[in-house]
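Enquirer: requesting a structural model of the entry that follows:
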Amino acid sequence: MFKKIKIWCIGFLIVPLSCLILGLLFHYQGDWIDFLYVGIGLLLALIYMKINFNHLKRQPQYKTNHKISDKMLKHYQDAGMSDDEIDFFRETLHQAEIEVQALATNMQALPKLKAIDLNQETTRVSQAMFQAIVKEPKRLHLASDFLYRHLPSINELTRKFIEISHHEVKTADTYAVLDKSAEAIDALSQQIKQDYATFVADDLDDLDTEISVAKQQTTPDHKEEN
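Expert: The predicted structure is shown next:
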């Protein structure tokens, strides 16, 4: 809503600004020239608003289609996020959620992929990574490799792996490509585990510190003398 109001305000400002600029460039002459300047200003304003409103229509509609709960809104606000940051975060996580769900489906499509998923816990780790990002939204930038590189890449690889596996006729080259694809999927699964480990590293350090403090508090400084 704010973006629409902003577009309207700028659009209305274009008219007098255009008249002023045209008047300064071509010198004020009065009479019918005034109407010409106003007409040009209105035309520029309409062009500006049409372009920007069309751009808004093409943007993801996650915010309007998925109402945020009061609990999550407070969670984001408590993290110090502005309204624009919340919008961007939710749109990003909406796309990530679609990717994570697609990965979960793909990893169960074929025995080979199921085996990789079982060994590397690809689905479980990607879901855990998603939840970790939701928990700490201000650290979104630390998950950029996972969100924009590794997750889309493994989804594309698994999709192609499934597609090629369903070919009725397979040659030696086909099996070679499938083997290489499986190796790449396995490697990306390991990378996603590393992404998760890196993202929650601070939490693990904090937990380790708390455990150390707890041990110190339960360990006597010296033994009582008999």
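
Enquirer: going by C-alpha atoms from here, please, whenever you check contacts or count neighbours.
Expert: Will do.

Enquirer: now the helix or strand harbouring residue 14, how far from the centre of its chain.
Expert: Assigned by DSSP states H and E, residue 14 falls within helix 2-26. Relative to its chain's centre, helix 2-26 lies at 34 Å (C-alpha atoms, centre = their mean, to the nearest Å).

Enquirer: again, but for stretch 123-134
Expert: Per C-alpha atoms, centre = their mean, the centroid offset for stretch 123-134 relative to its chain is 13 Å.

Enquirer: which positions within that stretch qualify as buried?
Expert: By 16 or more other C-alpha atoms under 10 Å, the buried positions in stretch 123-134 come out as 123, 125, 126, 127, 129, 130, 132, 133, 134.

Enquirer: coming back round to it: for the helix holding residue 14, which positions count as buried?
Expert: 7, 8, 11, 14, 15, 18, 19, 20, 22, 23.

Enquirer: of the residues you listed, closest to residue 71?
Expert: residue 7 (30.9 Å; C-alpha to C-alpha).

Enquirer: just checking, that closest one touches residue 52?
Expert: Yes. Contact status for residue 7 versus residue 52: in contact at 7.0 Å, counting by C-alpha atoms under 8 Å.

Enquirer: want to put them side by side, so please do this one too:
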Amino acid sequence: MFKKIIIWCTGMLITVVSMPILALCFDIQGDWDSFFWFVLSLLLGLIYVTIRFKRLKRQPHYQKDPHISPQMLKHYQDANMSDDEIDFFRQTMQQAETQIKILANNMQALPKLRAIDLNHDTTKVSQLLFRAIVKEPKRLHNAGDFLYRHLPSINELTSKYIEINHHEVKTADTYLVLDKSAAAIDALSQQIQQDYADFVAEDVADLDTEIAVARHQITPDSKEED
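Expert: So this is what the prediction gives:
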């Protein structure tokens, strides 16, 4: 805001200072040359202000996180995100990134969890969904179930599963709890797969449409050759 005020004042100063000088010349000499310079000075002042405002508008204004890269800042601004939206999105995704790292470690901690991860690509799918959200930040709300329910839940379950599995003495009830926990982790892994499928469904539909259009364009040519 301060920069805008300076730019505006500078432009107006150019115009105001030049106007009386050239107007005086015009009154004294009474020729069209002076009038031309008067109008030109006014236009130059307005052009200066316009150009400076346009350049200032293109400059990034987000200052809440100095560590954000210019590329990512441009990506968010191209998506028409406000500073508050950028800040909220980045905080949310930083938490999600931490959660996914915890998930990756937990899923490799025990053979049973590694088997579930292998069967459902739980860690890989979570990472892919994370990247898909970053690619389309304005659709953050579409990934709410994954970010706020499924990812935290599977981390809590896998952490407890690891803790209980490390008990030196296990009873029948312990094994029953472990079996139920493993089944819940398996179900959540499938749900995370569905979260990813739902999020990229629009992209898949667009690809199907492009393929259909391409086939339609190819078919007439093939018939003509026949």
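
Enquirer: which ones are touching the residue nearest the centre of structure 2?
Expert: Geometric centre of structure 2, nearest residue: residue 137, 3.2 Å, by C-alpha atoms, centre = their mean. By C-alpha atoms under 8 Å, 6 or more residues apart in numbering, the contact list for residue 137 of structure 2 reads 76, 79, 89.

Enquirer: let's see that with 7 Å instead.
Expert: Residue 137 of structure 2 sits next to no residue when contact means C-alpha atoms under 7 Å, 6 or more residues apart in numbering.

Enquirer: helices of structure 2, residue ranges please.
Expert: 2-29, 32-58, 70-78, 83-107, 111-120, 122-135, 144-145, 151-165, 172-199, 201-225 (DSSP state H).

Enquirer: neighbours of residue 49 of structure 1, how many?
Expert: 18 (other C-alpha atoms under 10 Å).

Enquirer: got it, and residue 158 of structure 1?
Expert: 23.

Enquirer: same deal with the one 10 residues further on?
Expert: Neighbour count for residue 168 of structure 1, taken as other C-alpha under 10 Å: 6.

Enquirer: returning to what we had before: distance to residue 176 of structure 1 added to the buried residues of stretch 123-134 of structure 1, as JSON lines?
Expert: Converted to JSON lines, the buried residues of stretch 123-134 of structure 1 look like this (distance: C-alpha to C-alpha, whole Å):
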{"residue": "123", "distance to residue 176 of structure 1": "25"}
{"residue": "125", "distance to residue 176 of structure 1": "28"}
{"residue": "126", "distance to residue 176 of structure 1": "27"}
{"residue": "127", "distance to residue 176 of structure 1": "30"}
{"residue": "129", "distance to residue 176 of structure 1": "32"}
{"residue": "130", "distance to residue 176 of structure 1": "33"}
{"residue": "132", "distance to residue 176 of structure 1": "37"}
{"residue": "133", "distance to residue 176 of structure 1": "37"}
{"residue": "134", "distance to residue 176 of structure 1": "39"}
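
Enquirer: looking at the residues you listed, which is nearest residue 172 of structure 1?
Expert: Nearest member of the buried residues of stretch 123-134 of structure 1 to residue 172 of structure 1, counting by C-alpha to C-alpha, is residue 123, at 30.0 Å.

Enquirer: I'd say that closest one and residue 106 touch.
Expert: No. Residue 123 of structure 1 is not in contact with residue 106 according to C-alpha atoms under 7 Å; the separation is 9.6 Å.

Enquirer: any idea how far the residue mapped onto residue 180 of structure 1 from structure 2 is from residue 154 of structure 2?
Expert: Taking TM-score structural alignment for the superposition, residue 180 of structure 1 sits opposite residue 180 in structure 2. Using C-alpha to C-alpha, to the nearest Å, residue 180 of structure 2 is found at 13 Å from residue 154 of structure 2.
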